[in-house]
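*Asks:* Need the 3D shape of this:
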Amino acid sequence: MRPIALALAATVLSSAAFAQTAPTPAQAPVFVSVNEASALTSSLKGLNVRNAGDENVGEIEDVVIAGNSLASYILSVGGFLGMGTHYVAVSPNALAITWNATDKKWNARINATKDQLKAAPQFKYEGRFAK
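*Replies:* Model prediction:
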């Protein structure tokens, strides 16, 4: 009987320790409306990015969230069928993302050439960002 009581006590104590280390939200849920000017990340992934010369210079590969804020977009530049692809992280302010109601399509623009993007510091999908 004593081993069962010890096992039960250990389970209760480990549960209490886990509950203390689990993150908890800062506040109760707040429900919001999503307006028509908003974009879903699922709509942006794979979106071609064009420059002022209307050249396709990359594609939105990912969206980076830090805390509760949009931190950056990961663009894939160059490569073919996943070979030689260069990933770069750009500030959200670097992209102009708009909705074209006529075409019913999202558009992304950046003020950079493909060569400038290829020369930018590379973002690597490794460590906690590994795919």
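
*Asks:* rest of the way, CA atoms for contacts and neighbours
*Replies:* OK.

*Asks:* quick check, Ser42 in a strand?
*Replies:* No. Under the criterion used here (DSSP: H, G, I helix; E, B strand; the rest coil), Ser42 is helix, not part of a strand.

*Asks:* From the structure, what's the count of residues near it?
*Replies:* Applying other C-alpha atoms under 10 Å, we find 10 residues neighbouring Ser42.

*Asks:* can you check Ala94 too?
*Replies:* When counting by other C-alpha under 10 Å, one arrives at 14 neighbours for Ala94.

*Asks:* and the nearest residue to it once chain neighbours are set aside, how many neighbours?
*Replies:* Excluding its sequence neighbours, the residue lying closest to Ala94 (C-alpha to C-alpha, 6 or more residues apart in numbering) is Ile110, at 6.0 Å. When neighbours are defined as other C-alpha under 10 Å, Ile110 has 19 of them.

*Asks:* To compare against the first, here's the next sequence to fold:
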Amino acid sequence: MKKIATGIAFASILTTAAYAATTTMSAAPSESWTVTNYYKQSVYDPKQSKIGDVDDVLVNKQGQVTGLVVGVGGFLGAGEKDVIVPFTAVKSEKKNDKWWLTLDQTKDELKSAPGFKYDKASTAWVPESK
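*Replies:* Down below sits the predicted model:
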């Protein structure tokens, strides 16, 4: 019985190792960007006025980026409000050899949007209580 259990455990390890070997990539997916292309980057409106900065990148359980937390308003972080925008709403544009993140909303529109705060206990962004 002990030999059967050992054999099953060994087969399980081999299967897991074989699976792990097939889940790596030999090249980065084409047209892929890293999170650093978004995280802590400035966001601008269509007139190239700064709206705020990306404070967090939201990823669902399937690994898809679903939203960006953008800090708007305030001065040097004081009085800043965090809002969440859909990831698909943020566009990237290249101007003067620099990438810009743009959003078709103004700073005032985002300031009037619902605010969120990060809850460390649940490790999630929750609506700001007023």
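
*Asks:* Now the TM-score, please.
*Replies:* Here the TM-score for the pair of chains, by TM-score structural alignment, normalised by the length of the second structure, is 0.68; 103 aligned residues with a C-alpha RMSD of 2.3 Å.

*Asks:* Tell me the counterpart of the residue nearest to Ala94 of the first structure in the second structure.
*Replies:* With TM-score structural alignment as the criterion, the equivalent of Ile110 of the first structure in the second structure is Leu103.

*Asks:* Enumerate every residue touching that match.
*Replies:* Under the criterion of C-alpha atoms under 8 Å, 6 or more residues apart in numbering, the neighbours of Leu103 of the second structure are 43-46, 89-91.

*Asks:* Using a markdown table, please lay out the residues you listed together with distance to Thr15 of the second structure.
*Replies:* Shown next, in a markdown table, are these (distance: C-alpha to C-alpha, whole Å):
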| residue | distance to Thr15 of the second structure |
| --- | --- |
| Val43 | 46 |
| Tyr44 | 49 |
| Asp45 | 51 |
| Pro46 | 52 |
| Ala89 | 42 |
| Val90 | 41 |
| Lys91 | 42 |
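
*Asks:* Can you show me the strands along the first structure?
*Replies:* 48-50, 56-66, 69-77, 86-90, 95-100, 105-110 (DSSP state E).

*Asks:* Excluding covalently adjacent residues, which one is nearest to the residue nearest in space to the middle of the first structure?
*Replies:* Nearest residue to the geometric centre of the first structure (C-alpha atoms, centre = their mean): Val63, 2.6 Å. Using C-alpha to C-alpha, 6+ apart and skipping residues adjacent in sequence, the residue nearest Val63 of the first structure is Tyr73, 4.7 Å away.
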